[in-house]
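Asks: Compute the structure for the input listed below.
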Amino acid sequence: MDVDVAALGESMVTFLPSRPGRLADVPSFDRAIGGAESNVACALAAFGHTARWISRVGADGFGDHLLERIAGYGVDVTAVHRDPGRPTGVYFRTAGDRGTGAHEVAYYRAGSAASAMSVTNVDLTAARAARVLHLTGITAALSRECRELLHELTAPLPGRPLVSFDVNYRPGLWGDDEDARLLLELARRADIVFVGADEAEQAWGVTGGPEAVRGLLPEPAALVVKQGAQGATAFARPLPAGGRAARAADVPDKGGAPSAPGPRPGAAPPVFVPALGTAVVATTGAGDAFAAGFLSATLRGLTVRDRLRYGHLFAAAALTAPGDLAAPPARGHADRLAALDDDAWGRLRLGPGWTQAEQAEEEANIP
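Replies: This next block holds a predicted model:
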C-alpha cells in the first residue's frame, strides 16, 4: 500500500530523569521513545498524513513498547521486523538540553536489532511504496550493512519515491573525514535535504552561510539550511518528475520558490523564514519536527515559504514540550498561523501547551 511518507531508521526506548542532575545521581527515570525517523512519521501521522515506519526491533518488551507507542500515533508498523537474537536499543539522558556542557547521554545500542538492518532483511518494497522516503545520517552510522542499505535506497532508479535526507550529524557516531564524506555523498543523492549550518561546518568545514552550503550541495531539488534560533533558508527548484509527491512545478508560486544558484532550470532566489519566538522547554526532537512540518507542506503542494513556516510551527511544538516527540498543532490552527502576514508572524510567541490549548478551544466550538 502506498503511503505519503515512509521513514526508515532506528528507534530506541528513552529513559528521561525524574529530576535534574547527573545520571549518577538521578534516582528514577520515566520511559519514552525516541528516534529521528519515527519522530517524523509520528508527527506526520498525527497531522493527518499516512505514514509508515520501517525498522528492526528486538523480540523483547522494549520492542513491544516501541511498536505500541508508534502505532498509537497512527503509523503503519507492519514493515518492522522482530529480531529474536538482538535487543532493542535504549538510552538514558539527563534533563538538560543537548546543547549544554552538563548534558549526558548514555546509549545502549551496540549490537541492536536496528544496527543489523540490511538490503536483505528490510522490506525494500514497503520503503519504496511511498510518495516520500525519509532517511537520516544516523542510520548510516550504525553499521556497514546500514550504509549499504542507504546506498541502495538513494540509488537514482526510475520511479523511486522522493528521497528526503536529514544529515543529522552526530560527531560521537562518526570517526573521521571519510565518514563525513559519506554523509555528503548520501545528501547529494537525495531530492530534499535538511542540514544545520553548524552541522555543515562541523562535518564539512563549510562556512559562509546558507549560500556556501548550497554551493557544496547543488544537486538536491530542495535544500533547507537550518540556522538555529534565527530561522531557516530554503533553496528549491521543481522536484523530480519521477517522484510521487506534489511537485513544485505543479503548484502556483505565491511566496517565491527558492532554488540553487547558477543556470539550473527553475532557479529562483533563496527564501528565508525567521524562527518563531518560543519558551524553550527542550530542544531534543525539534529538528525532526521541523522536517515533518516541511514535508507535510511539500505533500500538500504549498509554497516554499509556507513549507518553512510549517517546519517552524512543528519545531515550536517540540521546543515547548519535554521528551523527543511532541504532537504537532491541530491542522486548522497551523493553517491559520502559517497564513499570517510577515509582521504578525514575527510577533508570535509560543509557550508550553500552546498546541493543546488551541485544540481544546476548537473542540469546545464544535457544533
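Asks: drop to CA atoms for contacts and neighbour counts, all remaining ones
Replies: OK.
Asks: Does anything pack onto the helix or strand containing Ser296? Which helices or strands?
Replies: Taking DSSP states H and E as the definition, Ser296 sits inside helix 286-299. Packing contacts for helix 286-299, counted by 3 or more C-alpha pairs under 8 Å, 6 or more residues apart in numbering; DSSP states H and E, involve helix 36-46, helix 304-319.
Asks: Throw those helices into JSON lines and include distance to Ile54, thanks.
Replies: Below are the helices and strands packed on helix 286-299 laid out as JSON lines (distance: least, C-alpha to C-alpha, whole Å):
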{"stretch": "helix 36-46", "distance to Ile54": "9"}
{"stretch": "helix 304-319", "distance to Ile54": "22"}
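Asks: With distance to Ala289 and mean neighbour count added, can I get the ones you listed in CSV?
Replies: Output for the helices and strands packed on helix 286-299, formatted as CSV (distance: least, C-alpha to C-alpha, whole Å; neighbours: other C-alpha atoms under 10 Å):
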stretch, distance to Ala289, mean neighbour count
helix 36-46, 6, 28
helix 304-319, 5, 28
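Asks: so which of these comes closest to Arg347?
Replies: helix 304-319 (13.7 Å; C-alpha to C-alpha).
Asks: chain center to that closest one: distance?
Replies: 12 Å (C-alpha atoms, centre = their mean, to the nearest Å).
Asks: got the angle for the next helix or strand after that helix vs helix 36-46?
Replies: Per DSSP H and E, helix 304-319 leads on to helix 331-338 as the next helix or strand towards the C-terminus. Per axes from the mean of the first three to the mean of the last three C-alpha atoms, to 10 degrees, the angle that helix 331-338 makes with helix 36-46 is 100 degrees.
Asks: Mind listing what's buried along the next helix or strand along the chain from helix 331-338?
Replies: Counting by DSSP H and E, the next helix or strand C-terminal to helix 331-338 is helix 342-347. For helix 342-347, burial by neighbour count (16 or more other C-alpha atoms under 10 Å) applies to Trp345.
Asks: Please apply the same query to stretch 125-134.
Replies: Per 16+ other C-alpha under 10 Å, stretch 125-134 contains these buried residues: 126-134.
Asks: Can you list which of the residues you listed are found in strands?
Replies: Within the buried residues of stretch 125-134, residues falling in strands by DSSP state E are 130-134.
Asks: Surely Val13 is within a strand?
Replies: Yes. The assignment for Val13 by DSSP: H, G, I helix; E, B strand; the rest coil puts it in a strand.
Asks: gap between it and His333?
Replies: As judged by C-alpha to C-alpha, to the nearest Å, Val13 and His333 stand 31 Å apart.
Asks: Please provide the structure for the following sequence as well, for comparison with the first:
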Amino acid sequence: MTDTPNILCIGSVLWDIIGRAETQMRLGSDMPGRITRLPGGVALNIAMALARFGLSPALISAVGRDTEGDELISACQLRGLNTNFVYRSDDLPTDRYMAVEGTNGLIAAIADAHSLEAAGSKILRPFADGSLPAPYRGTVALDGNLTLDLLAEMARSPLLTEADLRVAPASPGKAMRLSPFIQAKRGTLYVNLEEAGLLCQTTFDSSRDAAAALLERGAVRAVVTDGGNPATVGQASGLITQVPPAVSVIRVTGAGDTFMAAHIAAEIHGAASDAALTQALAAAAQYVSGETKI
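Replies: From the prediction side, this is the model:
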C-alpha cells in the first residue's frame, strides 16, 4: 500500500454476501449453491480493480468500528488499498450487500448502506483537515450510495471543482442521485441502459441512443453499457460504440465496477477514447467469465 494515492474512491465499502447457484433461477427458487463473503461495495470494487490495473487508490467511506469493520479494513489493506482516510464510526455498524445469482444473472439483491448514508459529510473530513489537498486535482471515482444531498454538495463543492469526477449510481434504484452532476455539468457518468432511461425519464433500445440523450440533457460525458450488447461513450467529440466480447457468464455482481475501473485506468494511462472502451469491455468480459481473480 502506498501513502500517496493517485485516485480517490468515494462511496460504499462493505461486505458482499453472494449466493450463487449453478443453474437458472426464478423468483421463489430454492437451489443448492455456494454462499461467499467478500469485500465489496461500488467504491471498494472499483478500488480493487484499479489496484489490479496498476494504480494506487485510496478509499473514502464509512466503516464501523466493529469486528466486521476491522476485518474489512484488514482485507482492504491486504489488497494494497489505502484506508487512511476511511471514517471509522463508533456507533454505526459496517454496511453489507446481499445478492442471489443464477446462471441467468442477478435474481435479487439488497444493499444495506445505511451507515454510509448516516455518516454523511463526515467522510469528507480528510479534505477539511488537510489530510488531502483541497481543491483536489486528481481523479475521483464516486458512487451513488451517498445521499442525494451530499452528492449535490459534491457536484458543486470547491473542494472538487478541479477534480476529474467519474460517477456511477450504484444501482438503478439510485440512478436519480446522479442528476446533480448533469445539472452542474460535471463529471463522466457511468450508467447502464436502465439507469440512463431513469435519468432521462424514458426507455432506450440501445446504448448509443441513451448516450446521445444524456448529452442532450446536459451531461458532459456519459458511458452507457448494456450487458452483452454494444456499449457507448458519448462526449463532445461524438459517440463511440463497441460490441463486448462474447463470453459465458459465471458471475455478474461487480462487473460494472470492473468495467468502470478498467476504463478509468486506461484513460489515466493515456489510452484514447476508443482504445479505453475496448480495454474496459475486455476487462469486464474476463471478470464475468470468471477469468479475473477477486
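Asks: circling back to that earlier point, which residue range of the second structure does the helix holding Ser296 of the first structure align onto?
Replies: Counting by TM-score structural alignment, helix 286-299 of the first structure pairs with residues 255-268 of the second structure.
Asks: how big's the offset between the matching stretch and the first structure?
Replies: Superposed on the first structure, stretch 255-268 of the second structure shows a mean distance to its aligned partners of 0.7 Å (mean C-alpha distance after the TM-score superposition for the first structure).
Asks: Please state the offset of that stretch from the chain centre?
Replies: 9 Å.
Asks: same deal with stretch 259-273 of the second structure?
Replies: Distance, centroid of stretch 259-273 of the second structure to centroid of chain: 14 Å (C-alpha atoms, centre = their mean).
Asks: Can you mark which positions in that stretch are buried?
Replies: Buried, per 16+ other C-alpha under 10 Å, within stretch 259-273 of the second structure: 259-266, 271, 273.
Asks: Closest one to Gly218 of the second structure out of the residues you listed, please.
Replies: Looking across these and measuring by C-alpha to C-alpha, the closest to Gly218 of the second structure is Ser273, at 20.0 Å.
Asks: Distance to Thr241 of the second structure added to the buried residues of stretch 259-273 of the second structure, as TSV?
Replies: Shown next, in TSV, are those (distance: C-alpha to C-alpha, whole Å):
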residue	distance to Thr241 of the second structure
Phe259	15
Met260	16
Ala261	18
Ala262	17
His263	14
Ile264	17
Ala265	19
Ala266	17
Ala271	16
Ser273	11
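Asks: one step back: who has more neighbours out of Val13 and His333 of the first structure?
Replies: A count of neighbours by other C-alpha atoms under 10 Å puts Val13 above the other of Val13 of the first structure and His333, at 20 against 13.
Asks: Looking for the alignment partner of that one in the second structure.
Replies: In the second structure, Val13 of the first structure lands on Trp15 (TM-score structural alignment).
Asks: For its match, give me its contacts.
Replies: If a contact means C-alpha atoms under 8 Å, 6 or more residues apart in numbering, then Trp15 of the second structure has 37-41, 72, 94-97 as its contacts.
Asks: Looking at the residues you listed, spot the one nearest Cys200 of the second structure.
Replies: Closest to Cys200 of the second structure, out of all of the contacts of Trp15 of the second structure and judged by C-alpha to C-alpha, is Gly41, at 25.5 Å.
Asks: what about that closest one, distance to Val13 of the second structure?
Replies: 5 Å.
Asks: Equivalent analysis for Ala58 of the second structure, please.
Replies: With C-alpha to C-alpha as the criterion, Ala58 of the second structure and Val13 of the second structure are 12 Å apart.
Asks: Thr258 of the second structure now?
Replies: Thr258 of the second structure is 15 Å from Val13 of the second structure, by C-alpha to C-alpha.
Asks: neighbour count winner among these two?
Replies: Val13 (32 against 27).
Asks: wait, that one sits on Ala47?
Replies: No. Judged on C-alpha atoms under 8 Å, Val13 of the second structure makes no contact with Ala47 at a distance of 9.8 Å.
Asks: Ala108 of the second structure corresponds to which position in the first structure?
Replies: So, by TM-score structural alignment, Ala108 of the second structure is matched to Glu104.
Asks: how far away is the nearest residue to Val40 of the first structure once chain neighbours are set aside from Phe165 of the first structure?
Replies: Leaving aside its chain neighbours, Val40 of the first structure sits nearest to Ala292 (5.0 Å; criterion: C-alpha to C-alpha, 6 or more residues apart in numbering). Distance, Ala292 of the first structure to Phe165 of the first structure, using C-alpha to C-alpha: 12 Å.
Asks: cool, Gly228 of the first structure as well?
Replies: 18 Å.
Asks: Those two: who's more crowded?
Replies: The residue with more neighbours, out of Gly228 of the first structure and Phe165, is Phe165; 26 against 13, by other C-alpha under 10 Å.
Asks: Quick one: residues contacting the corresponding residue of the second structure for Asp198 of the first structure.
Replies: Matched by TM-score structural alignment, Asp198 of the first structure corresponds to Glu194 in the second structure. By C-alpha under 8 Å, 6+ apart, the residues touching Glu194 of the second structure are 172, 203-204.
Asks: swap the cut-off to 10 Å and go again
Replies: Glu194 of the second structure makes contact with 171-173, 175, 200, 202-205, 207, 210, 224-226, according to C-alpha atoms under 10 Å, 6 or more residues apart in numbering.
Asks: Spell out which helix or strand contains it, please.
Replies: Using DSSP H and E, Glu194 of the second structure falls in helix 193-200.
Asks: after that helix comes which helix or strand?
Replies: helix 207-217.
Asks: Off-centre distance for that following helix?
Replies: 20 Å.
Asks: before we move on, what about stretch 210-219 of the first structure?
Replies: For stretch 210-219 of the first structure, the distance to the chain centre is 20 Å (C-alpha atoms, centre = their mean).
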